[in-house]
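> 3D, please:
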Amino acid sequence: MKTTFALALGIAIVGQVLYQVTQKTVHAEAHPVLALIAFYLVAAVLSLPLFFLFPLQGSLSGGIGQLNASVLGVALSIVLIELGFLLAYRAGGSLSSTYVLSASVVTCVMLLLGTLFFKEAVTASKLAGIGLCFAGIWLLTRPAA
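Sure, this is the predicted structure:
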């Protein structure tokens, strides 16, 4: 595994754990839309210093010009993810299973989309992984013994 990939994945994992724990602890009476706006404003401020680590290679207008419609898709997905987890936790979702359940379903969908639209290979080990996802979903959603 490349060091840069491992570092990037480590950052994503730390971020995801922090995200789930803090999302679960948002005050139950906080208005969901105001919470989302606050999340994004603080995230924007926290993003600005990252220009020191990842400086622009050209002008700001040139960098903005390289952005495309994917920005809208990512922005929409962020809103859906944030709102979905906020509401799921408020509806009683547990910290130990809500993310795992959603990640298992997303994994199955990503395998399908990767195969159909990006010509990614389906292997026996990937199918076994999907089987494990389904087993995990079953274990997470069955009534407690």
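
> from here on, contacts and neighbour counts on C-alpha atoms
OK.

> Quick check: the gap between residue 104 and residue 97.
Here the criterion is CA to CA, to the nearest Å. By it, residue 104 lies 10 Å from residue 97.

> Show me which of these two is the more surrounded one.
Each of residue 104 and residue 97 has its neighbours counted (other CA atoms under 10 Å); residue 104 has more, 19 against 15.

> Which helix or strand contains residue 63?
Element membership for residue 63 (DSSP states H and E) is helix 60-65.

> How about residues contacting that helix?
Residues external to helix 60-65 that are found in contact with it (CA atoms under 8 Å, 6 or more residues apart in numbering): residue 56.

> Name the surrounding residues that touch stretch 22-40.
Contacts of stretch 22-40 (CA under 8 Å, 6+ apart): 79, 82-83, 85-86, 89-90, 95.

> Show me how to select, in PyMOL, the buried members of the residues you listed.
Of those, the buried ones can be selected in PyMOL as follows, counting by 16 or more other CA atoms under 10 Å:
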select buried, resi 82+83+85+86+89+90
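
> want to put them side by side, so please do this one too:
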Amino acid sequence: MGIHFYLPLGLVIISNLIYHNAAKSTPANANTFLCLTVTYLIAAAICGVVYFTGKGSLAKDIHMINWSSWILGISIVGIELGYLLMYRCGWEISRGSLAANVCATIMLLVIGILFYKEILSPAKFAGIACCIIGLMLINYK
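Have a look, this model is predicted:
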């Protein structure tokens, strides 16, 4: 596994750090959906510029898009709305994301086993246990 394997992980980590700090810093009295609209317009503009400066062919590439783009769009709104609302309700930046991601990770592990024929190894089972214990400890008051 070379550097190309770890670069996307680094991008996700750095983007996540920036994302959560920006979400936590969004003014509580600002209209949530206007904030998300501006967010998506900026994201769409960046994606459009990158796409159209590349070597893609819109007439050809548009046919490769399927239902998953629609579902991703819907789920992104849910994720971002959820985080904005979590932070506005008082979740700490250090606990909110962790709680959401640990729960999602455990559920994805189950989905991987049930639908993608992934194997539940003893190490994965121990990882689930550690996640649950960690989640309880991080939220213990």
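
> What TM-score do the two superposed chains give?
Once superposed, the chains reach a TM-score of 0.94 (TM-score structural alignment, normalised by the length of structure 2), with 141 aligned residues with a CA RMSD of 1.4 Å.

> Next secondary structure after the helix holding residue 63 of structure 1?
helix 70-90.

> corresponding residues in structure 2 for the helix or strand just after that next one?
Where DSSP H and E defines the elements, the next helix or strand beyond helix 70-90 of structure 1 is helix 98-118. Counting by TM-score structural alignment, helix 98-118 of structure 1 pairs with residues 96-116 of structure 2.

> Give the buried residues for the matching stretch.
Applying 16+ other CA under 10 Å to stretch 96-116 of structure 2 flags 96-99, 102, 106, 109 as buried.

> try stretch 125-141 of structure 2
128, 131-132, 135.

> any residues touching it, and which ones?
By CA under 8 Å, 6+ apart, the residues outside stretch 125-141 of structure 2 that reach it are 95, 98-99, 102, 106.

> from the chain's centre, how far out does that stretch sit?
Relative to its parent chain, stretch 125-141 of structure 2 has a centroid offset of 20 Å by CA atoms, centre = their mean, to the nearest Å.

> Filter the buried residues of stretch 125-141 of structure 2 down to the ones in helices?
128, 131-132, 135 (DSSP state H).

> is it possible to export those residues to CSV including distance to residue 114 of structure 2?
Below are these laid out as CSV (distance: CA to CA, whole Å):
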residue, distance to residue 114 of structure 2
128, 16
131, 20
132, 20
135, 24
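
> of all those, which two lie farthest apart?
Greatest spatial distance in these: 128 and 135, 10.4 Å, computed using CA to CA.

> Just give the number of residues close to residue 65 of structure 1.
9.

> mean per-residue distance, the host helix or strand of residue 38 of structure 2 to structure 1?
Applying DSSP H and E as the criterion places residue 38 of structure 2 in helix 32-52. For helix 32-52 of structure 2, the mean deviation from structure 1 after alignment is 1.5 Å (mean CA distance after the TM-score superposition for structure 1).

> any idea of the angle that helix forms with helix 67-88?
140 degrees (axes from the mean of the first three to the mean of the last three CA atoms, to 10 degrees).

> Residue 139 of structure 2 and residue 97 of structure 2: what is the separation?
Computed with CA to CA, the distance linking residue 139 of structure 2 and residue 97 of structure 2 is 12 Å.

> cool, residue 81 of structure 2 as well?
For residue 81 of structure 2, the distance to residue 97 of structure 2 - CA to CA - is 13 Å.

> about what we covered before: run the chain-centre distance for the helix holding residue 38 of structure 2.
16 Å.

> can you check stretch 116-136 of structure 1 too?
From the chain centre to the centre of stretch 116-136 of structure 1 is a distance of 19 Å (CA atoms, centre = their mean).

> residue contacts, residue 76 of structure 1?
For residue 76 of structure 1, counting by CA under 8 Å, 6+ apart, there are no contacting residues.
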